[in-house]
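J.: missing the sequence, but the structure's below:
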């Protein structure tokens, strides 16, 4: 007895993942790759296992990147519409430079909620990017570029880095 009591029945777990054999393990790459097998995208059930699933996934990821830019632009426009006329607007963030007391509490909560949702959205895109899968990286990049082109304003100050993607 060398401290291993009660562990006799633990054989055959196969690495503790997918022990029932229904799904192979998700591919976990830490270097740029072009894999098309067992690439999990955000969730275990969203897998790339064929050319068809790769094309559909890339289209969905492109759309997610594109829609992120739309959402960011809409939130920025909504925030600008809240500012009283004549208010100076920050060139970096598009957020009105108005003191917290001048903005109603309900509006501040809405702004905070939209901010949180955009951060979660951008982190999700970052996690897709961190699959290190070249196809998915190009889809995130392409969606961001196309969305920025479609929804960027004519204001020079509106060009800034995305939250995470």
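T.: Ah, there it is. Fair warning: this is a prediction, and the values are worked out from it, not measured in the lab.
J.: contacts and neighbour counts: CA atoms only from here.
T.: Fine.
J.: Which strands and helices lie in contact with the longest helix seen in the chain?
T.: Longest helix in the chain by number of residues (criterion: DSSP state H): helix 51-82. In terms of contacts (3 or more CA pairs under 8 Å, 6 or more residues apart in numbering; DSSP states H and E), helix 51-82 is packed against strand 43-48, helix 105-129, helix 134-151.
J.: Present the ones you listed as JSON lines; the columns should include mean neighbour count and distance to residue 85.
T.: Formatted as JSON lines, these follow (neighbours: other CA atoms under 10 Å; distance: least, CA to CA, whole Å):
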{"stretch": "strand 43-48", "mean neighbour count": "14", "distance to residue 85": "45"}
{"stretch": "helix 105-129", "mean neighbour count": "15", "distance to residue 85": "17"}
{"stretch": "helix 134-151", "mean neighbour count": "19", "distance to residue 85": "23"}
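J.: so can I have JSON lines of these showing distance to residue 33?
T.: Formatted as JSON lines, the helices and strands packed on helix 51-82 follow (distance: least, CA to CA, whole Å):
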{"stretch": "strand 43-48", "distance to residue 33": "13"}
{"stretch": "helix 105-129", "distance to residue 33": "12"}
{"stretch": "helix 134-151", "distance to residue 33": "6"}
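J.: one more structure, for comparison:
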């Protein structure tokens, strides 16, 4: 089978593997919807990776501080109990493992979406772009705008 080297507009395509072969307009429509959903969920995964990365520092710092008496902390910093180093390391390792797993999923998802675009089917490429846009709109809606 010859692979096209420019975009084409057809309702027939093989998407990612031989088992996902589209032969008619109905199949293409369902495939486009599935790819839009996958693209949107991929943006959600990117947001989750960032959230876990932020949370790692917050949870570990929160557990290593003694916040029982803020005034006593200022006057007697040497009397605070030392953080449980083993617990802190265990938490950091757990967060790092979660981030690593999510990163692998993110890389796999990115390559799959790239391969969908590389089918050079215009409908499928538009589906990837729409999915990314919809996902960003949904999952990054509460991002603060940076003031210059």
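T.: Nice, I can see it. Quick caveat: nothing in here was measured; it's all calculated off a predicted structure.
J.: Can you give me the TM-score here?
T.: Scored against TM-score structural alignment, normalised by the length of structure 2, the superposed chains reach a TM-score of 0.71; 117 aligned residues with a CA RMSD of 2.2 Å.
J.: do you know which of the helices and strands packed on helix 51-82 of structure 1 lies nearest residue 32 of structure 1?
T.: With CA to CA, the closest approach to residue 32 of structure 1 among the helices and strands packed on helix 51-82 of structure 1 belongs to helix 134-151: 6.3 Å.
J.: That closest one: how far from the chain's middle?
T.: 12 Å (CA atoms, centre = their mean, to the nearest Å).
J.: And stretch 89-105 of structure 2, by the same measure?
T.: Worked out by CA atoms, centre = their mean, stretch 89-105 of structure 2 lies 14 Å from the chain centre.
J.: now swap in stretch 123-135 of structure 1 and tell me
T.: Centroid displacement of stretch 123-135 of structure 1 relative to its chain, using CA atoms, centre = their mean, is 8 Å.
J.: residue range for it in structure 2?
T.: The alignment of stretch 123-135 of structure 1 onto structure 2 (TM-score structural alignment) spans residues 111-123.
J.: how many neighbours does residue 77 of structure 1 have?
T.: By other CA atoms under 10 Å, the residues close to residue 77 of structure 1 number 13.
J.: Tell me the residue in structure 2 aligned with it.
T.: Matched to structure 2 by TM-score structural alignment, residue 77 of structure 1 sits across from residue 51.
J.: So which residues lie in contact with the match of stretch 123-135 of structure 1, not counting its own?
T.: Applying CA atoms under 8 Å, 6 or more residues apart in numbering, the contact partners of stretch 111-123 of structure 2 are 3-10, 13-16, 32, 39, 124-125, 128.
J.: Next, the distance between the ends of it.
T.: With CA to CA, to the nearest Å as the measure, the ends of stretch 111-123 of structure 2 fall 18 Å from one another.
J.: Same check on stretch 3-15 of structure 2?
T.: Using CA to CA, one end of stretch 3-15 of structure 2 lies 12 Å from the other.
J.: which parts of it are buried?
T.: Within stretch 3-15 of structure 2, the residues scored as buried using 16 or more other CA atoms under 10 Å are 11, 13, 15.
J.: residue contacts, the closest residue to the second one other than its chain neighbours?
T.: The shortest distance from residue 13 of structure 2 to any residue that is not its chain neighbour, by CA to CA, 6 or more residues apart in numbering, is 5.2 Å, and that residue is residue 22. Residue 22 of structure 2 sits next to 11, 12, 13, 14, 15, 28, 31 when contact means CA under 8 Å, 6+ apart.
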